[in-house]
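Participant: here are the coordinates; sequence isn't available:
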């Protein structure tokens, strides 16, 4: 599948909404950016699938881990894929996550997202997020 500029822009906006909603504590909206069967996979193999599990991961895990966070994604590489696949597009991004924990510690993490996207009822949605952690620095 060849993506046109509108598709690429819609996918970029979707990823930016992903960052803003999780940082803003809008976990229901964050989970709603995924397809019904959407998955979030950490490089440890831990997987959260479907809106309920995604919401639980965000609302429980994120609030426990961070008092404040700021996800920043860069260097997007967005491509269309053969529609016989379960996704219509892929995206690669670098993540730089700045955070403050509830104990006051501050730090940052660098990681990489390998994403899959699918169009549902004319709207792009995240089918899968595969997160690979790189470097972390904390004070």
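Facilitator: Received it, and whenever you're ready, just let me know what you need. Keep in mind the model is a prediction, meaning the values are calculated, not measured.
Participant: only C-alpha atoms for contact and neighbour calcs from this point on.
Facilitator: Fine.
Participant: need the strands for this protein, in chain order.
Facilitator: Taking DSSP state E, the strands of the chain run over residues 34-42, 47-49, 68-80, 89-100, 106-120, 123-138.
Participant: next, the buried residues of the shortest one.
Facilitator: Applying a neighbour-count criterion of 16 or more other CA atoms under 10 Å, the buried positions in strand 47-49 are 48-49.
Participant: dump the strands of the chain into TSV; add distance to residue 6 as well.
Facilitator: As requested, these are exported to TSV (distance: least, CA to CA, whole Å):
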stretch	distance to residue 6
strand 34-42	19
strand 47-49	28
strand 68-80	12
strand 89-100	13
strand 106-120	13
strand 123-138	11
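Participant: below is an additional structure, to be compared with the one above:
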């Protein structure tokens, strides 16, 4: 069996992946379920902090829509993604990052949670998309 070769990532690839991660947080924070789900491949997968697996754009969109409609507290949240590390893989790329969720109440802000993300990324129709996004708990210090 031939050895899998790592994909070469250009500067343009890295910028597009960084923008993909940024778009994700903007759509999530604005309740745009369709745009959020469109950031995934057609067979994309999301594994949230409860380890529930959601597969496919239709189910991803429904998940995002339900979250926005059924949990009003998320409308006060802003997600901050940072410390993004992108590495090539045989299938495309992997990105790891940290995320902080800040809740705004009037003039007061407080951190709701901090987590990590592990992303498996692939090109689909010439664009980088999430094939799988996993929420990871960060170790306590």
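Facilitator: Yes, it's here. Nothing here was measured: the structure is a model prediction, and the numbers come from that model.
Participant: quick TM-score on the pair, please.
Facilitator: TM-score for the superposed chains, counting by TM-score structural alignment, normalised by the length of structure 1: 0.84, backed by 128 aligned residues with a CA RMSD of 2.0 Å.
Participant: still on that earlier bit, right, and the strands of structure 1 - which one's nearest residue 57 of structure 1?
Facilitator: strand 47-49 (7.1 Å; CA to CA).
Participant: what stretch of structure 2 does the closest one fall on?
Facilitator: Under TM-score structural alignment, the match for strand 47-49 of structure 1 in structure 2 covers residues 53-55.
Participant: please apply the same query to stretch 112-125 of structure 1.
Facilitator: Going by TM-score structural alignment, stretch 112-125 of structure 1 lines up with residues 116-129 of structure 2.
Participant: residue in structure 2 paired with residue 59 of structure 1?
Facilitator: That one, residue 59 of structure 1, aligns with residue 65 by TM-score structural alignment.
Participant: the nearest residue to its match once chain neighbours are set aside - how many residues pack around it?
Facilitator: Spatial nearest neighbour of residue 65 of structure 2, chain neighbours left out: residue 33 (5.3 Å); criterion: CA to CA, 6 or more residues apart in numbering. Under the neighbour criterion other CA atoms under 10 Å, residue 33 of structure 2 is assigned a count of 20.
Participant: just confirm residue 33 of structure 2 contacts residue 59, I think it does.
Facilitator: No: with contact defined as CA atoms under 8 Å, residue 33 of structure 2 does not count as touching residue 59 (10.5 Å).
Participant: about what we covered before: the match of strand 47-49 of structure 1 vs structure 1, average offset?
Facilitator: After superposition onto structure 1, stretch 53-55 of structure 2 sits on average 0.7 Å from its aligned residues (mean CA distance after the TM-score superposition for structure 1).
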